[in-house]
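Engineer: Please find the sequence and the predicted model below.
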Amino acid sequence: MSSASLYAPFVTAGEGGKNRLVLSIEGVHCPACIQKIESAIVTEPDVTEARLNYTTKRLNIIWNGAADRADGFIARINGLGYKARPFEAAKAEATDSEYAKFLRLCLGVSGFASGNIMLLSFALWMTTTQQMGIMTRELFHLISALIAVPTVFFSGRPFFRSAYAVLSKGRTNMDVPISLGILLATGMSLFEMFRGAEHVFFDSAVMLIFFLLIGRYLDFLALANARRAAGDLVSMMSGTATVLEGDIQRPVLIRDLREGMVVLVGVGERIPADATVIDGASDIDTSPVTGESLPVHVKVGEALYSGTINMAAPLKIRILRAAENSLLADVIRMMEKAEQGQAKYVRIADRAARMYTPVVHVLAASTFVYWLLLAHLPWEQALMIAVTVLIITCPCALGLAVPVVQMLAVGRLMKKGVMVKTGDALERLSGIDTVMLDKTGTLTVGEPRLLDNAAGTGLKLAASLAAHSKHPLSRAIVHAYEGQLFPLSVNEVQGHGLESVHEGKRVRLGSRAWCGDTSAPDSADTLELWLDVEGAAPIRFGFADPLRADTQSVIGSLKANGFRIVLASGDRESAVREVASKLGIAEWHAGMKPANKFALLDTLKGQGRKVLMVGDGLNDAPVLAGAYVSASPASGLDIARNAADLVYTGDKFAPVLLAHKVAKFSQRLVVQNFALAILYNVFAVPMAMAGYVTPLVAAIAMSSSSVIVIANAFRLRTIL
């Protein structure tokens, strides 16, 4: 390793002599940026992989060779007009926070300026110089300039900085024509003001910045949510584990754990890496990985997965795979792969913007050339007509086409208990043809409930014992009993249950075998506890994880609408089969780990399916991130809620169906709004190119088109 290398310390050594570097990249705005950066790095000698995640803005580079090549990779990326630095979670979070504040400040200033300039502009548009007086008109122009010019240079910085960065490297991006249009409109308005012209267009420049910043800020929030989901997983792999070396205990970073190390895992701690038990026995909460609601009892020789939680007793475990190759690391990689795929989705608004910007600039340039070279007008007049073309196409109606519908839809859904987290979630939801469902916590309530026929004899005594345990079945018994409990001194026997003495008799609450009912049928797939009172016959308490109240009707409605329904659960086969049978779901899969679910999603995608995934656990997170669109109940894990596009509250499943209904109608309104905006431009642009448009006509046309678009969007209220 070269001592002169600045970035070699950030390189991670992998298997087979390969090195890995993770970089944070600033300035990435579109898939073209991704392709540009990946192509530049992957063509470097001995580089085997270069993958840039659009959501997290992180670039993974894997290569054969010296670690000090990291400096060259960073220099190469910086040379393309982007800013690269080694990824550090704390710095990345701080950078996100600062950029969010920056965008909010720019947005606030441009919004304030837009409102004030429009007040002045309406007065200017609705009167002539003779009516207003030349001195008053020039004063209004000056006030508009004093508001607009500082606003343009302050709030336009997100676009100007991006445009300058790529232009300085001899390249271009979408922010270049945007910046050109803003500066040209502002510059011509200043020119017209100083020469005493009747009309200026400061309002258009500021309004354009305001609308563009709304879109950029919403995009940033959506990406920040997705980055937070990946960050939740990364945080699980941060921290330390207690490694045993003989009788000595020492803390070791989880990312530095290697195969063969012996680790002590205390009660309540996560299993840091895939391992096997070498000493002790305990109950493990596997729900983050498998989705199964009940803890699994493990003993010496049994395997454990990273991310699961030790619930009952300390364990000594031997690491089977390094942390970077564990199940949790696999989930992180699947999340990044899923988010990379989602970055390829192009929203209808973005598709319109990609066509809109070059078409408008070509029309404006053609107009200038025509009036200057063919009509022989002075360059000032030719340029003014060209700028008028830019102004008349000010994307007010186009900019409102999507946001107005989205804001109304999101607001109404919020009142119904559905939070829409990403700007394009409803657009994607409107196009689904397949619904992939988790079972536990999604179709069901996610926790066992005591069956009605179990209540009665012995319930008070069972609840008095169960109150001393955190086991889900014990909690269900306590929840079912509402009276006063017996004061008992209870011992917990690992792997068996709870034991105490009541009225001089030994009492137990636990497994069938431990409580002495050897004649009972095998119940390995049954949720049950047994109460054994010395000298009396054991009493069985049965449990079930019930379906949400409206699950059956919602599944019926989805099937009636022609959706393909797929049930994918990490739970036991018998439990999944029972739920599928009740709901009439023919396509179901049980015992699925995160990789299995992700592979199933890939299969559905390969068939051309647009999948809505609904899930609530860590094992669902990669599929939630990779699905065409996704939803999670508010009761789900943080990682699932952060990965999902929609989060719904309450104990019912109906919000999923409601969200789809709203999404379909919203998309219809969006398409109609675009049609109205395009129709406006079809009439307005030729008039502007011909030089017939006055500011009054422009004001009436732009205002009318915006009002029509907004009024059409309010039709959404009729279905909610």
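Structural biologist: In hand now; what should we look at? Numbering: from 1, shown residues only.
Engineer: CA atoms for contacts and neighbours, from now on please.
Structural biologist: Noted.
Engineer: How far away from the center of its chain is stretch 160-168?
Structural biologist: Centroid separation for stretch 160-168 versus its chain: 28 Å, with Cα atoms, centre = their mean, to the nearest Å.
Engineer: and the comparison structure, right after this:
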Amino acid sequence: MPTSDAFVPTTAKVVTLSAPTIRCGGCVAAIERALASIPDVDSARVNLTMRRISLTPAGGAADLSTVFAELERIGHPATPIDATEVAAEIEDKTAQALLRAVAVAGFGTMNVMLLSVAVWSGASGATRDTFHIISGLIAVPIVVYAGRFFFTSAWSALRRGRMNMDVPIALAIALATGLSLFETARGGEQVFFDAAVTLTFFLLIGRYLDHRMRDRARSAMTGLSRLAMRKAVVVAPSGSLRDIPVDQVVPGMMLRIAAGERIPVDVRIVAGTTDLDRALVTGESRPVLVCAGCEVEAGALNLTGPVDAVALRPVSDSFLARMMGMLATAEEGRGRYVRIADRAARFYAPVIHLLALATFVGWLSLTGDWQRAAFVAISVLIVTCPCALALAVPVAHVVAAGRLMADGILMKDGSALERLAGVDHVAWDKTGTLTTGDPTITSLPELDPTSELAVAALAARSAHPAARCIASRLASLGNAAVDVLESPGLGIEGVTAGRRARLGRASWVAEIATGPADGEGPAFAFEGGEMVRFPLSEKLRDGAPEAFEELARMNLPVEILSGDEPGAVGRIAGRLSFVQARAAMSPSDKIARLQVLRAEGHRVLMVGDGLNDTAALATAHVSMSPASASDAGRAAADLVFLRDDLRAVPQAIAVARRTSRIVRQNFGLAILYNCIAVPLAVAGLVTPLIAAIAMSASSLAVVANSLRLNRRDAQAPAPTVSHFEEAAA
């Protein structure tokens, strides 16, 4: 039955802004520097691929006028958008405009090239000058119209005193066109109209393909966006129905969800029975029956009948919105590779212009031909554009996030992917992580009425799986305990029937009672009384043996860090391979063990779920938690896997390692390109046309290499989910 346990934890209030002018790492750095100087902003992260800004206002303040003014000042005007919005309409219009510009530039290129062929074939005198004039009449409007993407972006940056990657491109096109007009006016023999329009044509092809490939990179986000409802049907107290925008739904509203519609926000069913497609959460397309009392996530598809449900959360805090938020953070984390790329992109533009100026001066001093010097300098401006370097990390990370999303794994921090790739040791909690978290009592001990009342009262006040199991086997006796205090990893104590009592780990209960401190199962006792034991049996989560075998094939040592008794831990360890087990560990013991492993040079992945694992999850190099974990456990973890299958853990590691390889390859491609292309351009061996083709090809190579992450590796663990794409369709 669906429950709220599957929900991802809410983080601090985050405002999402759309800034379509974000184009490169320099834009990212400029925006983050500008917003960091605003007192009303606690933090800000820019997503290059999605062209979004995620910021946390100081103290939850809603007045962002200063932010909008600052973004306008630096040339990146932004508008607030809903967390579930992908702005597909804007992206489609941009793609259509780019495609039209490509067509116009291609038409102009063909005509100007035909005229150039005539000049190259030997036309001279008045005939040559006429061909130059006709070429100029064709080329200038083509360059102005088709090149406006580069000119407007470059001018927007320059008039605010900064650089972006379109500045050298616009400068190169403008110089080639201006130099050609000058030569035409004075009757010169050489003009570069063909280079200017061809350069614009190939740059636009590269920009359009880059745009389309970025669309593919953010396909997971787009798929989630398609699951979001734009309107909801509200049931008034009188029984009448009315449609309202989904962002106006507030907790407590009664909603009517018809068959064939998706759940607009997180809800609790109050009337009606239906089948739901919850593939987004479970990975299974098999319908799930829900009825009154069931809690259901936003995005689930109602298949068979209308239901009435009460809204639990606003759309901005719904399960679907939080999934999209976690997916968007894939690019916003600042790991080592991201910082390297950002730093390089920030200083790249000034270096490019200095190199082009030095090239111009050098060729001018060597040849005395300023036209030749300008021609070579233009090639240098084009060939050294930092597009490939700026895309090296973010595109790989956003594609990896989409791959993990399809496998039911969400990242809460983009840098977690980089840390996960470097793990060399895996530590697991047992109860609720390796096991289902729903133990069963093998035999209920005989209890007198007073003890039964006390056990039920204490068990009802604890969220521990063992306590819930005990509470479910006892009659509902109300809450008769006072001064209740739960000690993570130990148990719960309180005063009931006028006596102090404890329920939890036997060694802890033995501190106030008589009886053996060892043995299996939780214990209960009144202070000074005899302990009674509740023997429990546990079930392994799906995929646990396969996950441990896969981790062994990946040469990752595995150990269990559990607070349970040695016997219970030993039985679970005996059912798994390649594992060491440590039992009776308190939360501080787990932290101490992780610190020992860190001191030995290990980078540990901690997988846990409970309140007592929170500190260990935060201490580890990187951490994962199942979606059924406690709120504190999910909040502390870097990654959350939505399915019960534990093969999600080696899957995530495999994707992280592959992403790390892809990022290094992208850096290698960008560096190799520059090492070859820059010297050739400075030596005058690269024309502006060849430079444009090479620069566009380098960017596309990086994006295409990153998209390889979407392919499933034949050696990778089997996926836990195969229906995400169906749910997003």
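Structural biologist: Thanks, I have the structure now. Just so it is clear, the model here is predicted, and its values are computed rather than measured.
Engineer: Tell me how the two chains score on TM-score.
Structural biologist: Once superposed, chain against chain, the TM-score is 0.51 (TM-score structural alignment, normalised by the length of the first structure); 504 aligned residues with a Cα RMSD of 6.7 Å.
Engineer: All the strands of the stretch 101-250 of the first structure, in order from the start?
Structural biologist: 240-245, 248-253 (DSSP state E, counting those that start in this stretch).
Engineer: cool, the stretch 551-700 of the second structure as well?
Structural biologist: Going by DSSP E, counting those that start in this stretch, the stretch 551-700 of the second structure shows strands at 558-561, 579-582, 604-607, 622-626, 639-641.
Engineer: Out of these, which is closest to residue 270 of the second structure?
Structural biologist: With respect to residue 270 of the second structure, and counting by Cα to Cα, the nearest of these is strand 622-626 at 27.5 Å.
Engineer: ok so, going back, can you tell me which of the strands of the stretch 101-250 of the first structure is most buried?
Structural biologist: strand 240-245 (a mean of 18; mean count of other Cα atoms under 10 Å).
Engineer: same for it, what does it pack against?
Structural biologist: strand 248-253, strand 262-265 (3 or more Cα pairs under 8 Å, 6 or more residues apart in numbering; DSSP states H and E).
Engineer: Take those and lay them out in TSV including distance to residue 171 of the first structure.
Structural biologist: Shown next, in TSV, are those (distance: least, Cα to Cα, whole Å):
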stretch	distance to residue 171 of the first structure
strand 248-253	42
strand 262-265	52
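Engineer: longest strand of the first structure?
Structural biologist: strand 18-26 (DSSP state E).
Engineer: That one - contacts with which helices or strands?
Structural biologist: strand 12-13, strand 58-64, strand 83-86.
Engineer: Show me where the stretch 251-400 of the second structure has its strands.
Structural biologist: 254-257, 267-271, 274-277, 288-290, 295-296, 301-302, 307-311.
Engineer: Now check residue 166 of the first structure against the second structure: what is it aligned to?
Structural biologist: Here residue 166 of the first structure is matched to residue 157 in the second structure, going by TM-score structural alignment.
Engineer: Compute the number of surrounding residues for that match.
Structural biologist: Residue 157 of the second structure has 20 neighbours, counted by other Cα atoms under 10 Å.
Engineer: For it, which non-adjacent residue is closest in space?
Structural biologist: Spatial nearest neighbour of residue 157 of the second structure, excluding adjacent residues (Cα to Cα, 6 or more residues apart in numbering): residue 163 at 5.6 Å.
Engineer: Who are the contact partners of the one you found?
Structural biologist: Residues in contact with residue 163 of the second structure (Cα atoms under 8 Å, 6 or more residues apart in numbering) are 26, 154, 157, 349, 350.
Engineer: in the first structure, which of those residues remain in contact?
Structural biologist: Contacts conserved in the first structure for the contacts of residue 163 of the second structure, using both residues aligned by TM-score structural alignment, their matches' Cα atoms under 8 Å: 154, 157.
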